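Peer 1: Coordinates only, no sequence provided:
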């Protein structure tokens, strides 16, 4: 189903405008839905878990696109793929044109019903905030000027200007990319008391 959108190009694909529903096996979904109806406490987890059951408490685990890209570089595969060693640009292409699109649509479908958002951007240091608190913060953000979290990356044409002017890591050979103000790529920081939460700007 994904192949026509992936193309043979290393970087450019074709935008997938479908939804996560397109990839759901209805027979398997019905089987899991029957399991989730058992008495007692049942934990349903994973991508699309809310398809199986809305639950008494819905927790959404969020991860910024830039962090996903950094994990691809460390060998993380795409969803349900065995492409650990694949060209990083091809991994990002699959995410940008398909995976992130369907995940964002699914998130928006359930956004108002999410009880807790789990920030999983720092490995080994998850942080959680109530859905009401995050939705309130997002609403306030739209009513004032705000800035997205920028990120910087080396590249073959990079130079030293950004190092000097943006206070960046001197150990890097150069910086060629500066992403700031691109909702599909950048993220947002919110502080709740002493806890800083990072979410994708697409939220």
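Peer 2: Ah, there it is. Computed from a predicted structure; not experimentally measured.
Peer 1: Only C-alpha atoms from now on, for both contacts and neighbour counts.
Peer 2: OK.
Peer 1: now the strands for the protein?
Peer 2: Assigned by DSSP state E, the chain shows strands spanning 59-62, 116-119, 127-130, 151-153, 177-179, 187-192, 195-200.
Peer 1: Reformat those strands as CSV; add distance to residue 27 and mean neighbour count.
Peer 2: Rendered in CSV, the data for the strands of the chain read as follows (distance: least, CA to CA, whole Å; neighbours: other CA atoms under 10 Å):
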stretch, distance to residue 27, mean neighbour count
strand 59-62, 25, 20
strand 116-119, 29, 20
strand 127-130, 33, 16
strand 151-153, 43, 14
strand 177-179, 42, 14
strand 187-192, 37, 16
strand 195-200, 33, 18
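Peer 1: Please identify the residue most distant from the middle of this structure.
Peer 2: When each C-alpha in the chain is compared with the mean C-alpha position (CA atoms, centre = their mean), residue 39 comes out farthest, at 32.9 Å.
Peer 1: Can you show me the helices along the chain?
Peer 2: 3-6, 26-35, 49-52, 65-73, 88-94, 100-110, 131-141, 161-166 (DSSP state H).
Peer 1: which one of those is the most hemmed in?
Peer 2: helix 88-94 (a mean of 21; mean count of other CA atoms under 10 Å).
Peer 1: residues making contact with that helix?
Peer 2: If you take CA atoms under 8 Å, 6 or more residues apart in numbering as the criterion, helix 88-94 is touched by 6, 10, 11, 12, 13, 69, 72, 73, 77, 78, 83.
Peer 1: now those residues as a markdown table including distance to residue 161?
Peer 2: What follows is the contacts of helix 88-94, written out as a markdown table (distance: CA to CA, whole Å):
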| residue | distance to residue 161 |
| --- | --- |
| 6 | 35 |
| 10 | 29 |
| 11 | 27 |
| 12 | 29 |
| 13 | 32 |
| 69 | 24 |
| 72 | 27 |
| 73 | 25 |
| 77 | 33 |
| 78 | 34 |
| 83 | 35 |
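Peer 1: another structure for you, compare them:
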């Protein structure tokens, strides 16, 4: 496992000028935003009705005990999640809270069942386009390919202990008949963690240069993890927003699915995120006072780049973020309507705001045909680009 920092050392485990999304919702007026600046919300939320988002490791520990004791077998819980979760930190904090409640857990780390590093390198190498910094092909395998089946089978609940917790990316692949918890982390935060070197690619023990890691995230790790997430969604018992390791929020899985159903039949905004860049200007910085000022410019406001944006739900003054793909996996037919058969789980529209005021010139881009995209990159459709 990659050594992981204390969450108080924010500058050590995430490299960005952007603030962490707060656990509390801001006052909303008009079209969004704070009461002092109501034109634009950087944390747009979709309200949940009849449910309560919970906060903290102590409340989660109580819920895990209740879930584990509700089954017929030995008390056990499976905690699965996306790549880039600080698993060691989550385990440490939950262990303290569980023991304070009189429960001494046995922890099993599913990463012990990974394939050896050399086997994993051979598995992913055909999809990474050699040394090219950008070109690659979407992974065609599954998350289970990263594991040794015999090692997964050897991970079984300990019937003699208070509670057995199997945790890590792919933990549900062990096939336990136990409550399932899923930890999600926004993909912008995963990139900030990668830039700080605090996370690594699936199955790897050390960080690599950020651009190298991102290329593998995009072409290999995220496709495998997303397919796994899609399969798990109908049976997730609890969902955790893991972007603040010391201040988690969580929600029952049934309430998440109800919220996704309501969202799929309504209007909503995804959560934007912001980045400096070569052509970046000053307009966004001047118009959105909630954003940090210690950056040279803002080139992008990523408004709807759905592979990397999140959705924020709110209740009782708290907000919880999940990745946009949860919505598509839950009910892509309701979201896409007549286009559902053509695009499936992939949302076909993307847009962002590009700021060049007092900045530079935009880049030139060449988008290939759909057939070329499929043959050479494994993508299902190409992009047609329009500027307003």
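Peer 2: On my side now, so go ahead. Computed from a prediction, not measured in an experiment: that's the story for all the values here.
Peer 1: TM-score for the pair, please.
Peer 2: After superposition, the two chains reach a TM-score of 0.91 (TM-score structural alignment, normalised by the length of the first structure), with 200 aligned residues with a CA RMSD of 1.7 Å.
Peer 1: re the thing from before, format the helices of the first structure as JSON lines; extra columns: distance to residue 193 of the first structure.
Peer 2: Listed next are these as JSON lines, based on distance: least, CA to CA, whole Å:
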{"stretch": "helix 3-6", "distance to residue 193 of the first structure": "43"}
{"stretch": "helix 26-35", "distance to residue 193 of the first structure": "38"}
{"stretch": "helix 49-52", "distance to residue 193 of the first structure": "29"}
{"stretch": "helix 65-73", "distance to residue 193 of the first structure": "24"}
{"stretch": "helix 88-94", "distance to residue 193 of the first structure": "34"}
{"stretch": "helix 100-110", "distance to residue 193 of the first structure": "25"}
{"stretch": "helix 131-141", "distance to residue 193 of the first structure": "12"}
{"stretch": "helix 161-166", "distance to residue 193 of the first structure": "28"}
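Peer 1: Out of the contacts of helix 88-94 of the first structure, the closest to residue 181 of the first structure would be?
Peer 2: Nearest to residue 181 of the first structure among the contacts of helix 88-94 of the first structure, counting by CA to CA, is residue 69 at 17.4 Å.
Peer 1: Residue in the second structure paired with the closest one?
Peer 2: Using TM-score structural alignment, the partner of residue 69 of the first structure in the second structure is residue 191.
Peer 1: ok so, going back, wait, which of the helices of the first structure is closest to residue 196 of the first structure?
Peer 2: Of all those, it is helix 131-141 that lies closest to residue 196 of the first structure, at 11.5 Å by CA to CA.
Peer 1: so where is the closest one in the second structure?
Peer 2: Going by TM-score structural alignment, helix 131-141 of the first structure sits over residues 253-263 in the second structure.
Peer 1: Average offset of the matching stretch relative to the first structure?
Peer 2: Between stretch 253-263 of the second structure and the aligned residues of the first structure, the post-superposition mean distance stands at 0.6 Å (mean CA distance after the TM-score superposition for the first structure).
Peer 1: Which residue in the second structure aligns with residue 15 of the first structure?
Peer 2: Under the alignment (TM-score structural alignment), residue 15 of the first structure pairs with residue 138 of the second structure.
Peer 1: Figure out which of the helices of the first structure is closest to residue 180 of the first structure.
Peer 2: That would be helix 65-73 among the helices of the first structure, by CA to CA, at 11.6 Å.
Peer 1: and residue 101 of the first structure, what pairs with it in the second structure?
Peer 2: Under TM-score structural alignment, residue 101 of the first structure pairs with residue 223 in the second structure.
Peer 1: quick one: contacts for that match?
Peer 2: By CA under 8 Å, 6+ apart, residue 223 of the second structure lies in contact with 138, 139.
Peer 1: Kindly recompute the last result at 7 Å.
Peer 2: Contacts for residue 223 of the second structure (CA atoms under 7 Å, 6 or more residues apart in numbering) come out as residue 139.
Peer 1: ok, now how distant is it from residue 143 of the second structure?
Peer 2: For residue 223 of the second structure, the distance to residue 143 of the second structure equals 9 Å [CA to CA, to the nearest Å].
Peer 1: Need the strands of the first structure in TSV (columns: distance to residue 91 of the first structure).
Peer 2: Formatted as TSV, the strands of the first structure follow (distance: least, CA to CA, whole Å):
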stretch	distance to residue 91 of the first structure
strand 59-62	19
strand 116-119	22
strand 127-130	27
strand 151-153	17
strand 177-179	19
strand 187-192	20
strand 195-200	19
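Peer 1: quick one, which of these is nearest to residue 109 of the first structure?
Peer 2: strand 59-62 (12.2 Å).
Peer 1: The closest one vs the second structure - mean distance after superposition?
Peer 2: Following superposition, strand 59-62 of the first structure is found to deviate from the second structure by 0.6 Å on average (mean CA distance after the TM-score superposition for the first structure).
Peer 1: How far off centre is that strand?
Peer 2: In terms of CA atoms, centre = their mean, to the nearest Å, the centre of strand 59-62 of the first structure is found 10 Å from the chain centre.
Peer 1: Packing partners of it?
Peer 2: Packing partners of strand 59-62 of the first structure (3 or more CA pairs under 7 Å, 6 or more residues apart in numbering; DSSP states H and E): strand 116-119.
Peer 1: how about the strand it packs on, aligned to which bit of the second structure?
Peer 2: Strand 116-119 of the first structure maps onto residues 238-241 of the second structure, going by TM-score structural alignment.
Peer 1: residues in contact with the matching stretch?
Peer 2: With contacts defined as CA under 7 Å, 6+ apart, stretch 238-241 of the second structure is touched by 180-185, 248-253, 320-322.
Peer 1: Then stretch 172-191 of the first structure?
Peer 2: Contacts to stretch 172-191 of the first structure, defined as CA under 7 Å, 6+ apart, come from residues 64-66, 148-155, 157-160, 162, 196-202.
Peer 1: So what would you say the end-to-end distance of it is?
Peer 2: Stretch 172-191 of the first structure stretches 29 Å from its first residue to its last (CA to CA).
Peer 1: State the distance from residue 188 of the second structure to residue 271 of the second structure.
Peer 2: Applying CA to CA, the value for residue 188 of the second structure to residue 271 of the second structure is 11 Å.
Peer 1: Neighbours of the closest residue to residue 188 of the second structure other than its chain neighbours, how many?
Peer 2: In this structure, residue 188 of the second structure finds its nearest non-sequential neighbour in residue 308, 6.5 Å apart by CA to CA, 6 or more residues apart in numbering. For residue 308 of the second structure, the count of nearby residues is 21 (other CA atoms under 10 Å).
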